[in-house]
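[1] Predicted model and sequence below, questions to follow.
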Amino acid sequence: MFKIPGHHHISMITKNAQANNQFYQKVLGMRRVKKTVNQDNPSMYHLFYGDLTGSAGTELSFFEMPLAGRTYRGTNAITQIGLLVPSLESLEYWKRRFELLDVTHGELTTYAGRAALPFEDTEGLRLILLNNNGEEIPESWSAWEDSIIGKDHRILGIGAVEITVRYLERTARTLRDIFGYVEVARSENEAIYQSVAGQAFGEIVVKQQEGPSEKPGKGSIHHLAIRVKNEEELRYWDKAVKERGFQSSGIVDRFYFQSLYFRDSNGILFEIATDGPGFTADSTIEELGGKLDLPPFLEEQRAEIEAKLAPID
């Protein structure tokens, strides 16, 4: 059996690509590693932020939907993104920075056993900084040295991702019985799972909450992608998902990676995505994120696509 080595990326909805671009680059100091479009609807931007190359496990991605309304929070949704920072001093640095830049944030707290600082982006997306405390990170993660944030406090990558569901055990079975996640903590209404035991870069916090399902809008999370090495592993997981009775999209070629999609019994949308070929498939490391990149099958439509997109920095 193959093992899941951690998160791949997580995708959200933004109403305003320009404001989103400003926040994640100029406030959080992440690198925009790809400016492209939604391959299923090329009229909207798809922006990716991450480390030097947008390594699997560091990528935050956003679909721009200018007509998106507000998010009505509820259950059966992915509800919070953890981002790892190097130390407790980093959390204190970020608290001061958020105060200076008027970013909505809470107080220093503890989350999933780690010192933490919750905050929101300009559209109410819930994020939380987590103290990685000098622990191991994937070898593939590469720091972006041109970040406006110094190396001692820079965001490293994605940590614990929170999923809120009406029936905890349904999602627990998906993680545990299909993908081999290890349950490392359990209380009455919460369980914590790790794809790599002891490591935060593949951690999922599942919370049980009754009530209406979330109605997505700007600042909501669309799906969580988990990481696999290559197409061989992807085909293995496609078969495993189907054998459990879930409907799979089948393998989809996204050019920068291959992936498949399915919803669990609580309606949570998961993607399974390969490490490669990565964002340097059509760009040098130095050029990443600078221009509008399109997969080959959309290249003939470039003029039409660009005409419909508002320029962003």
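    Now that the structure is in, tell me what you want to look at. Residues are numbered from 1 along each chain as shown.
[2] alpha carbons only for contacts and neighbour counts from here, please
    Noted.
[3] Just the endpoints, please. Distance across stretch 306-313?
    From its first residue to its last, stretch 306-313 covers 14 Å (CA to CA, to the nearest Å).
[4] what's the answer for stretch 170-185, then?
    Terminal residues of stretch 170-185 lie 17 Å apart, using CA to CA.
[5] Okay, buried residues for that stretch please.
    Buried residues in stretch 170-185, defined by neighbour count with 16 or more other CA atoms under 10 Å: Thr171, Ala172, Thr174, Leu175, Arg176, Phe179, Gly180, Tyr181, Val182, Glu183.
[6] Against Leu292, how distant is Asp102?
    Distance, Asp102 to Leu292, using CA to CA: 31 Å.
[7] ok, Phe255 - contacts?
    Neighbouring residues of Phe255 by CA atoms under 8 Å, 6 or more residues apart in numbering: Pro277, Ala281, Pro295.
[8] Swap in 7 Å and give it another go.
    For Phe255, the contact set (CA atoms under 7 Å, 6 or more residues apart in numbering) comprises Pro295.
[9] And it, how far from Tyr193?
    Phe255 is 30 Å from Tyr193, by CA to CA.
[10] hang on, the earlier thing: which one's more surrounded, Asp102 and Leu292?
    It is Leu292, of Asp102 and Leu292, that has more neighbours when counted by other CA atoms under 10 Å, with 17 against 9.
[11] just checking, the more buried one touches Thr36?
    Yes. Assessed by CA atoms under 7 Å, Leu292 is found in contact with Thr36 at 5.4 Å.
[12] Sitting in helices, which of the buried residues of stretch 170-185 do you find?
    Thr171, Ala172 (DSSP state H).
[13] Pick the one among the buried residues of stretch 170-185 closest to Asn189.
    Here the nearest of the buried residues of stretch 170-185 to Asn189, counting by CA to CA, is Ala172; it sits at 11.9 Å.
[14] Now the closest one. Nearest residue, chain neighbours left out?
    Val206 (7.5 Å; CA to CA, 6 or more residues apart in numbering).
[15] Tell me if I'm right that that neighbour and Ile163 touch.
    Yes. Contact criterion CA under 7 Å: Val206 and Ile163 qualify, at 4.9 Å.
[16] ok, and here's another one to check against it:
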Amino acid sequence: MDPIAPHGLHHVTAVATDPQRNIDFYTTVLGLRLVKQTVNFDRPELYHLYYGDEEGRPSTLLTFFPWPEAPAGQLGSGLATATAFSIPPESLGWWQQRLAALKVDADAPVRRTDEEVIAFRDPDGLVIELVAADGDFRSGWDGAAAIPAEHAVRGLHAITMTEAALEPTADLLAGMLGMTLGAESGDRARFTMVGDNPGTLVDVTAGADEKGRQAGGTVHHVAFRAPDRETQAQWREQLIEAGAKVTEILDRQYFTSIYFREPGGVLFEIATDQPGFTVDEPLLELGRTLKLPPWLEPNREQIENTLPALQLPGV
């Protein structure tokens, strides 16, 4: 049986520290929409914050577990070490000026795989890249007053994984996950998922001497898109048959998920596109109030008393 190939990145989830600082940075500096305010279903004393486009569509999502006591993480092998968003090619200079005006310490643009890239870090040290990408016609979120629609961040473009060795991870991406090996430059290899949609790129850099440490300012996991639960179940069966240790299908309220680790150690998730973020609140009100899944709703008062109060944009 041919491997079932993902049709794009679904989301990237990272570890933050201060939830208010996290909201301020991603809604104000990058102009993403806070599309869901919920909790870590496995640790409901912590928030789980989702940012994306107007509807929180798959391939636009960056999410965070804000953990105030988290120590600083360390980049290295076995981690996703950069999360790239696409911007219109003509917006590169505008974003350089915006980041400088907001005193965000950004690197000078570099050319990589025929793309111009600006790299910087969020307040916790998470590496974010803005890529001037042709052919991305997503609208992004145009509700951020300080960011004109023509310059808005479009959505996820690529993730970069750092590994000690390329081959084991490359074998999984190109074999079990059906990706195509594209450009190679030095110690960097680019893998492309099926289809012409944006947000379908995985870059792998190899040769890292030190093991990464997952904590504040690092990526927790990378999620790929499955169109429906049936495809997700088939994918799970194929992964198990290939010897991967895969979780059961878990209900994440806005999608269902399975998790496994690739050979280098990065935690992968396969998440369904549906039902999406309007399953428990209207589109216009996304992210405005704390939403809990049915099994945590009886504990709402206790959970709300544990979580710090948040000041939301525009409220």
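    Sure, I can see it. From a predicted model like this one, the values you see are computed outputs, not experimental measurements.
[17] separation between Glu135 of structure 1 and Leu156 of structure 1?
    The gap separating Glu135 of structure 1 from Leu156 of structure 1 is 11 Å, by CA to CA.
[18] chain center to stretch 268-281 of structure 1, what's the gap?
    11 Å (CA atoms, centre = their mean, to the nearest Å).
[19] quick one: contacts for Val117 of structure 2?
    Pro109, Val110, Arg111, Glu129, Leu130, Val131, Ala132.
[20] Gln274 of structure 2 too?
    Here Gln274 of structure 2 is in contact with Asp228, Tyr254, Phe255 (CA under 7 Å, 6+ apart).
[21] switch to 10 Å and redo it
    When contacts are counted by CA atoms under 10 Å, 6 or more residues apart in numbering, Gln274 of structure 2 touches Arg57, Pro58, Ala226, Pro227, Asp228, Arg229, Gln253, Tyr254, Phe255, Thr256.
[22] and those, which are buried?
    The buried subset of the contacts of Gln274 of structure 2 (16+ other CA under 10 Å) comprises Arg57, Pro58, Ala226, Arg229, Gln253, Tyr254, Phe255, Thr256.
[23] from the residues you listed, which is closest to Leu30 of structure 2?
    Arg57 (16.8 Å).
[24] Secondary structure of the closest one: a strand, I assume?
    No. Counting by DSSP: H, G, I helix; E, B strand; the rest coil, Arg57 of structure 2 is not part of a strand but coil.
[25] Now do the same for it: its match in structure 1.
    Taking TM-score structural alignment, the alignment pairs Arg57 of structure 2 with Ser55 from structure 1.
[26] distance of its match from Lys34 of structure 1?
    Relative to Lys34 of structure 1, and taking CA to CA, Ser55 of structure 1 is found at 12 Å.
[27] Determine the residues that are contacts of both of those two.
    Contacts common to Ser55 of structure 1 and Lys34, judged by CA under 10 Å, 6+ apart, are Tyr49, Phe279.
[28] ranges for the strands of the stretch 151-300 of structure 1?
    157-165, 182-187, 190-194, 203-208, 221-228, 252-253, 257-263, 269-277 (DSSP state E, counting those that start in this stretch).
[29] which of the ones you listed is buried the deepest?
    Of all the strands of the stretch 151-300 of structure 1, strand 157-165 has the most neighbours on average by mean count of other CA atoms under 10 Å, namely a mean of 26.
[30] residues in structure 2 aligned with that strand?
    Counting by TM-score structural alignment, strand 157-165 of structure 1 corresponds to residues 155-163.
[31] what sits against Leu260 of structure 1?
    225, 234-235, 237-238, 248-254, 270-274.
[32] closest to Pro118 of structure 1 out of the strands of the stretch 151-300 of structure 1?
    Across the strands of the stretch 151-300 of structure 1, Pro118 of structure 1 has its closest neighbour in strand 157-165 (12.4 Å, CA to CA).
[33] Would you mind getting the average deviation of the closest one from structure 2?
    Aligned to structure 2 and superposed, strand 157-165 of structure 1 gives a mean residue distance of 0.5 Å (mean CA distance after the TM-score superposition for structure 1).
[34] ok, now how distant is the counterpart of Ala17 of structure 1 in structure 2 from Leu296 of structure 2?
    The alignment partner of Ala17 of structure 1 in structure 2, by TM-score structural alignment, is Pro19. Distance, Pro19 of structure 2 to Leu296 of structure 2, using CA to CA: 20 Å.
[35] Which of the two has more residues huddled nearby?
    Pro19 (23 against 13).
[36] you'd agree that one is up against Phe65?
    Yes. Using CA atoms under 10 Å, Pro19 of structure 2 is in contact with Phe65, at 8.4 Å.
[37] Show me which of Glu135 and Leu156 of structure 1 is the more surrounded one.
    Of the pair Glu135 of structure 1 and Leu156, Leu156 is the one with more neighbours under other CA under 10 Å, namely 24 against 11.
[38] so who does the more buried one touch?
    Residues near Leu156 of structure 1 by CA under 10 Å, 6+ apart: 30, 50-51, 57-58, 83-86, 132, 137-138, 141-144, 201.
[39] do you know how far the alignment partner in structure 2 of Arg73 of structure 1 is from Ala132 of structure 2?
    Aligned counterpart of Arg73 of structure 1 in structure 2: Leu75 (TM-score structural alignment). Leu75 of structure 2 sits at a distance of 25 Å from Ala132 of structure 2 (criterion: CA to CA).
[40] check contacts around the closest residue to Gln25 of structure 1 other than its chain neighbours.
    Leaving out its chain neighbours, the residue that sits closest to Gln25 of structure 1 by CA to CA, 6+ apart is Arg31, at 6.0 Å. By CA under 10 Å, 6+ apart, the contact list for Arg31 of structure 1 reads 21, 24-25, 48-54, 59, 143-148, 288-289.
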